[in-house]
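Enquirer: With the sequence up front, the predicted model follows.
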Amino acid sequence: MKVEIENGKLVQVIDFMYGLKLARKHSRFRRRLIDLLREKARIVEEDRIELLKEHSNKDENGEAIIINGKYDVIDMVAFNNDLKELYAEKVVIEGGDHREMIRTIKQALKKFEDVEYEGKESETYDYLCDQFKIDENEEGEDEE
């Protein structure tokens, strides 16, 4: 049992999960998932800044030049390609310690099958359903 979430969708997933009305166990595991994803999102943001520095013009001390709060990127195409690659990488949450969290979040997502979503929320819900495979039953999983 594992879930993979693209780096580029971490913030979107965190925001969506935060907005769900959940109680007790579902709420606790949602918080754990959000905490885990926030840490991954923080690392992705650090990597994005490193890419900016790497692709920027440097001053005489070898530091990236920042003009009006923005990095002075030399080759925006190369930067965007590297950024696309970073955002396409996936966070993998596997069973073991996370088995119960994955199972509980899957149950929580199933509870919202009849809710109508629009726009980004709809995309995010569909994405999470795919990643958590809510249409598939894991061996030994209880139906609720």
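Expert: On my side now, so go ahead.
Enquirer: going forward, measure contacts between C-alpha atoms and count neighbours the same way
Expert: Noted.
Enquirer: For the chain, which segments count as strands?
Expert: Counting by DSSP state E, the chain has strands at residues 2-6, 66-67, 70-71, 90-94.
Enquirer: how about the ones you listed in JSON lines, adding distance to Leu33 and mean neighbour count?
Expert: Converted to JSON lines, the strands of the chain look like this (distance: least, Cα to Cα, whole Å; neighbours: other Cα atoms under 10 Å):
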{"stretch": "strand 2-6", "distance to Leu33": "11", "mean neighbour count": "16"}
{"stretch": "strand 66-67", "distance to Leu33": "35", "mean neighbour count": "12"}
{"stretch": "strand 70-71", "distance to Leu33": "32", "mean neighbour count": "14"}
{"stretch": "strand 90-94", "distance to Leu33": "9", "mean neighbour count": "15"}
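Enquirer: Comparison target, given below:
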Amino acid sequence: MKIAIQKGKIVSIINFMYEEVTVVRKQSRMRRAFIDLLKEKQEAYNKERTLILEENAQKDEKGKAIVKSNGDYDIVDTVAFYMDLKELNEEEIFIEGSDHREMLRTVKVMLRKLEDREYGGLKSEIYDYLCDQFELDEEETTAPEGGEK
């Protein structure tokens, strides 16, 4: 199994998993592993975002990005900055492989259990996005390990 997640949605997915998914035992451990993995990806995203800020900021005489007193960068070209940021947000991270197979299967089961809940706003958008990424609407094409379909 392999899933792709847009970098700009990582924080919302982490929040959704914390707020909406109530689990115990193995599912709790797998949710924690999924969230921890997403947090690692978010840290890398934050570094990339800072680089974009620094690249698009006005520079001082030493060539360092100027940061205003309120902590914001002094952006020179906001259009270029927002285009770069939009591109970064739409880039995808991939989670796949044997190391994450059980975690991904378990998260998929957790998401299936949430099918009858009603969501609104951002929660609805994130749930639908996760369903698409985990392909919940598609039929299983292979039998589970050790059993028949």
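Expert: That came through, no problem. Since the structure is predicted, the reported quantities are computational estimates derived from the model, not experimental observations.
Enquirer: And the TM-score between these chains?
Expert: Comparison of the two superposed chains (TM-score structural alignment, normalised by the length of the first structure) gives a TM-score of 0.95, and 143 aligned residues with a Cα RMSD of 1.4 Å.
Enquirer: quick one: what's aligned to Val76 of the second structure in the first structure?
Expert: In the first structure, the residue paired with Val76 of the second structure is Ile74, using TM-score structural alignment.
Enquirer: residue boundaries of the helices in the first structure?
Expert: 10-19, 24-54, 76-88, 99-111, 119-131 (DSSP state H).
Enquirer: mean shift of the third one relative to the second structure?
Expert: Just to be clear, that refers to helix 76-88 of the first structure. On superposition with the second structure, the mean distance recorded for helix 76-88 of the first structure (mean Cα distance after the TM-score superposition for the first structure) is 0.6 Å.
Enquirer: Now that helix: buried residues?
Expert: Using 16 or more other Cα atoms under 10 Å as the test for burial, helix 76-88 of the first structure gives Phe79, Asp82, Leu83, Leu86, Tyr87.
Enquirer: and if you look at stretch 9-21 of the first structure?
Expert: Buried residues in stretch 9-21 of the first structure (16+ other Cα under 10 Å): Leu10, Val11, Val13, Ile14, Phe16, Met17.
Enquirer: Report how many residues lie close to the nearest residue to the last one once chain neighbours are set aside.
Expert: Counting by Cα to Cα, 6 or more residues apart in numbering, Met17 of the first structure lies nearest to Arg30, which is 6.9 Å off, once chain neighbours are set aside. Using other Cα atoms under 10 Å as the criterion, Arg30 of the first structure is surrounded by 23 other residues.
Enquirer: same deal with Asp74 of the second structure?
Expert: Neighbourhood size, Asp74 of the second structure [other Cα under 10 Å]: 17.
Enquirer: wait, it sits on Ala57?
Expert: Yes - counting by Cα atoms under 8 Å, Ala57 is a contact partner of Asp74 of the second structure at 5.2 Å.
Enquirer: so what sits against both of those two?
Expert: Residues touching both Asp74 of the second structure and Ala57 (Cα atoms under 8 Å, 6 or more residues apart in numbering) are Ala65, Ile66.
Enquirer: hang on, the earlier thing: out of the helices of the first structure, which is closest to Glu139 of the first structure?
Expert: helix 99-111 (11.3 Å; Cα to Cα).
Enquirer: residue furthest from the geometric center of the first structure?
Expert: In the first structure, the greatest distance from the average C-alpha position (Cα atoms, centre = their mean) is reached by Glu60, at 37.3 Å.
Enquirer: Who are the contact partners of the nearest residue to Ile14 of the first structure once chain neighbours are set aside?
Expert: Excluding the flanking residues, the one nearest Ile14 of the first structure by Cα to Cα, 6+ apart is Ile34, at 5.7 Å. Ile34 of the first structure makes contact with Ile14, Met17, Tyr18 under the criterion Cα under 8 Å, 6+ apart.
Enquirer: Show me what Leu83 of the first structure lines up with in the second structure.
Expert: In the second structure, Leu83 of the first structure lands on Leu85 (TM-score structural alignment).
Enquirer: Thanks again, I'm all set now.
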